[in-house]
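# Sharing a model that was predicted from the sequence below.
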Amino acid sequence: MRAREIRRYEQLLRRLDITIPVPFDARTFSEHIADKRGRPIHILPMDTSDATAPCGLWLATAKADYVVVDNRAPAVLREHILLHELAHLLCDHRGRLRLDAADLSFDFLDPAMVERVLGRTSHYPDAQEREAEGVASVISRFAARRSPVPRPRDDADERTAALDRVSSALAADRSWKT
């Protein structure tokens, strides 16, 4: 990410004036967003490990937002997936993915009620996906710099621990300004 993009994403977050909790917790952050927008955000952990399904989705209906997060991903990645989907919401992105194309079924949700669908995959083919990834990264950096307590992990997985160490090291790089 270039410095110009980082500044633009930081300005977006400041304009939205959403409280970033300290210590940082992505679910609490999503509650702050929901309060600010005046509509609920429901976080749905699902197994999206099928190769055809994105690892995260944001589904918007007339009354609520639903964020699907891959529950099989390591904790640090689940948090980033959630932030990526929240970034779509904050940027008011318009989805081009059809719900049936996501290859996920939602017993509680009529596909006809879904107004927008955006999915997170491991590549970012368009500007909306790149912007959501950039905003999510800026939120993570901002939160890591202000969180005095390391975020808890829900497992002792070595890969998760390694990702946490890398994330902490990157957050310690204060060469860019907020």
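It's in. Computed from a predicted model, the values in this text were never measured in an experiment. Residues are numbered from 1 along each chain as shown.
# CA only for contacts and neighbour counts going forward, please
Will do.
# distance of the spatially most distant residue from the centre of the chain from residue 16?
Taking CA atoms, centre = their mean as the measure, the residue most remote from the mean C-alpha position of the chain is residue 112, 24.3 Å away. Separation of residue 112 from residue 16 (CA to CA, to the nearest Å): 30 Å.
# Which secondary structure state does residue 119 sit in?
strand (DSSP: H, G, I helix; E, B strand; the rest coil).
# ah, wrong one, I meant residue 58
With three-state DSSP as the criterion, residue 58 reads strand.
# part of a strand, is the residue farthest from the centre of the chain?
No. The assignment for residue 112 is helix, going by three-state DSSP, so no strand is present there.
# Just the buried positions in the longest helix along the chain, please.
Across the chain, the helix with the greatest residue count (assigned by DSSP state H) is helix 127-146. When neighbours are counted by 16 or more other CA atoms under 10 Å, the buried residues of helix 127-146 are found to be 128-129, 131-145.
# hold the first one in mind and look at this next one:
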Amino acid sequence: MNESRLRYVIRKELDQLGIVGPADMAEVCRRFGARRGKPLKLVAYPLEVPGPFGLWIATPAADFIIYQKETTNAHQQHIIAHELGHIISGHTADDADEDGLGGSFPDIPPDHVRRALRRTHYDTVQEREAETAATLLLERAAVLEQISLPSRTPRARRAQQAFGEQQDWL
């Protein structure tokens, strides 16, 4: 999917989720899972380095985004957005059976965790799409927190400056 189409898909998705301004990825994922009727759970975990910073694991009951626990909050937000980008872009993850819960991730079947941990990358096109999606999910929020459009009247401009009016994103 090209960037223009991906931008449209993400804008539409965020509109359907009722996300009208900057929100952290946990809130976006919570709403995304609720809308789909399949929870999207975020799990901070000290992933082995070198290795992937994040993983998306799909089970019949829930999707899990496992992200590097031992990094900055900004990096964690990007990792989560990247993995969510795989989901929004329609990429596939291994499906898991519901039996055999246990191990490091008690809500996820161990064989599925093992498969996901062995997988370190998708093909180049999918990685590029997920990275573009992550950038689109995060960039507008960061930029629009710093800018505001000028108001027409002096009174409105003063109020805008006083309250730091924030613009819509995407």
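In hand now; what should we look at? Nothing here was measured: the structure is a model prediction, and the numbers come from that model.
# which residues touch residue 34 of the first structure?
With CA atoms under 8 Å, 6 or more residues apart in numbering as the criterion, the residues that contact residue 34 of the first structure are 40-41.
# My reading is that it is in a helix; is that accurate?
Yes. Following the definition three-state DSSP, residue 34 of the first structure is counted among the residues of a helix.
# What segments of the first structure are helices?
When assigned using DSSP H, the helices of the first structure occupy the ranges 3-16, 26-37, 75-90, 127-146, 158-172.
# Single out the most deeply packed of those helices.
Taking mean count of other CA atoms under 10 Å as the contact definition, the stretch among the helices of the first structure with the greatest mean neighbour count is helix 75-90, which reaches a mean of 22.
# how much does that helix stray from the second structure?
Between helix 75-90 of the first structure and the aligned residues of the second structure, the post-superposition mean distance stands at 0.7 Å (mean CA distance after the TM-score superposition for the first structure).
# So for the equivalent of residue 90 of the first structure over in the second structure, what's the nearest residue that isn't a sequence neighbour?
By TM-score structural alignment, residue 90 of the first structure lines up with residue 88 in the second structure. For residue 88 of the second structure, ignoring the flanking residues on the chain, the nearest one in space by CA to CA, 6 or more residues apart in numbering is residue 10 at 7.4 Å.
# Looking for the alignment partner of that neighbour in the first structure.
The criterion is TM-score structural alignment: under it, residue 10 of the second structure has residue 13 as its aligned partner in the first structure.
# distance of its match from residue 135 of the first structure?
In terms of CA to CA, residue 13 of the first structure sits 8 Å off from residue 135 of the first structure.
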